[in-house]
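Undergrad: quick one: sequence plus predicted model below, questions after.
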Amino acid sequence: MGPVGAGVVAMCLGAALIVNGAGAADPPPQPGEARVYPDEPRPAPNDPPPLAPLASAAPIRVRIPAISVDAPLTGLGLEDGGRLAAPPDDEVNLAGWYRSGTAPGAGGTAIVAGHVDTREGPAVFYHLGELHRGNTVEVDRADGDTAIFTVDAIEVYRAEQFPDRRVYGAAKGAELRLITCGAGFDRAEQRYLGNVVAFAHLTGLVPGRHTS
C-alpha cells in the first residue's frame, strides 16, 4: 500500500487543545485496557463476517455514528521520512485518506487520518479513543456505494513504539485504520506523544446510497 511508516503521524506535531484551546482540563479520550487487544486484531466469533473486497473507488466521506463523526475526506500524501501528511488544520471537520494506498473497501489496508484538535478546539477525530469493538464506520465512495466497516480494536501507541507493520501492513481482506494523535502530550515540545489507532474490517455494502 505504499511506504507509510516512521511511527508518529505528521499531524501530531503542532497545536494542541489541551494547551491552547478551550479544553485545557479535558484532554481527548484515550482507549482503556478493555479496548486494547494484545494479539492481531481480527473479528471475534460474534462479529459480522468479513465481506469480500470491493472494486477500488475513491472515498469521499466518513461517518462514525458512535462518536458523531460525519466528515468529508481529502487525499493525503507522505512527508519527508515517510510520515503520513496531515489534513489542513484550518478545517476541523475534515479527515484524509492515503491516496497512494488502498481505497477503503478495496482489498488491502486503507488509512484514514484526522486531527484530534487544533488551536480552535476539538477536531474531527477528538473522540476516536472512545470507540469500542463492534462500532461501525461508514465510508461513502465515488461510485455511489457506501462501505460499512466494523471496529475490531482501538489501541494507543507511543511514537517510539509505533508498530508500522501491524498498523500499515498488507491485508488479504478489506481493512481500515483510523488514526489520530494521542498517548499523552508533551507541553515543553508542544506535541502529542503518539497515536490512537482504530482497526476495522469491511462487513457491509449499501449500493447507491448517495449521489454526491
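TA: Yes, it's here.

Undergrad: CA only for contacts and neighbour counts going forward, please
TA: Will do.

Undergrad: so where do the strands sit in this structure?
TA: For the chain, applying DSSP state E gives strands covering 59-64, 69-76, 95-98, 108-114, 117-118, 121-122, 136-141, 146-158, 174-186, 191-206.

Undergrad: try it against this one:
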Amino acid sequence: MAIGAVLLINGVHDEEPPQPSAAQNFSTSADLARSTVHPLPPADPVRLRIASIGVNAPMTRVGLDAAGVLRAPPPDKPSLAGWYGDGTPPGSAGTAITTGHVDTPTGDPGVFYNLGALTKGATIEISREDRRTAVFTVRAVELYDRKKFPSKKVYGSSGRPELRLITCGGTYTKSTGYLSNVVVYATLTAVP
C-alpha cells in the first residue's frame, strides 16, 4: 500500500505543537516486543482515548484521495480522530492507521495537537463497535520529513495487531504548511 505523506493544514501559528524527543525513537529490540494478546476479530472503532495527553475523541472512517494520500477527518471537525476504513480495524491482526488534525486553519488545537508529547509506555485505548476495548502500548514516537516519509515502515504490517497514529508536525511555514509528520507506533497489549 503506497500512501504518501499525510495531513497538511495551513493555519495561523503562534507556537508549534509538541514534538517527540529523540529518546522516543526506536532504539532497542525491546521497542519491537511482540504482543502476547491474541488479535481481535474485525470491528469498527468508535472512540479513541489517550489519557496521558488528554485525548477522548469519537472516530470516523477516512479513505484515500485521488492521489492515494490518506485523508484526515473533515477540517471543520478537528476533534475527530479518523481511521483508515479500508485497512485493518484497531485490535485485529495487521497495522491499523489512525489520523487526526494537529490544529485548525485558525490555529486552534486539533485532536492530535499533543501527539508529539506521547512517550514510550503510554497507553492508547480504542473502543470498538463490538463493545470490546483494544489497549495499545506506545513503542516509539518519531518525526519524519514529509519528503522522506517512510511509507513501508509506517504502513507495513508485521502480522500482529499494531496501531499507528499520524498527524502533522515539525516546522510550519505559510507557503507549505507543516514540513513533517509525527508517527506513533503502538502494539496491542490488552483486551480488558
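TA: Good, I have the coordinates. If you're wondering where the values come from, they're calculated on a predicted model, not measured in any experiment.

Undergrad: re earlier: most packed of the strands of structure 1?
TA: Mean neighbour count (mean count of other Cα atoms under 10 Å) peaks for strand 95-98 among the strands of structure 1, with a mean of 27.

Undergrad: who are the neighbours in contact with the spatially most central residue of structure 2?
TA: Nearest to the geometric centre of structure 2 sits Leu165, at 0.9 Å (Cα atoms, centre = their mean). Shown in contact with Leu165 of structure 2 (Cα atoms under 8 Å, 6 or more residues apart in numbering): 97-100, 182-185.

Undergrad: now swap in Arg158 of structure 1 and tell me
TA: Counting by Cα under 8 Å, 6+ apart, Arg158 of structure 1 has contacts 8, 183, 193-195.

Undergrad: out of the residues you listed, the closest to Leu76 of structure 1 would be?
TA: Comparing these against Leu76 of structure 1 with Cα to Cα places Val8 closest, at 15.2 Å.

Undergrad: so what's the residue count around the nearest residue in space to the closest one that is not next to it in sequence?
TA: Sequence neighbours aside, Ala159 is the residue nearest to Val8 of structure 1 in space, at 4.9 Å (criterion: Cα to Cα, 6 or more residues apart in numbering). By other Cα atoms under 10 Å, the residues close to Ala159 of structure 1 number 19.

Undergrad: residue in structure 2 paired with Ala159 of structure 1?
TA: Residue pairing (TM-score structural alignment): Ala159 of structure 1 is matched to Arg146 of structure 2.

Undergrad: try Gly108 of structure 1
TA: Aligned by TM-score structural alignment, Gly108 of structure 1 pairs with Gly94 of structure 2.

Undergrad: my read: that match touches Val154, true?
TA: No. Here Gly94 of structure 2 does not reach Val154: they are 11.9 Å apart, not a contact under Cα atoms under 8 Å.
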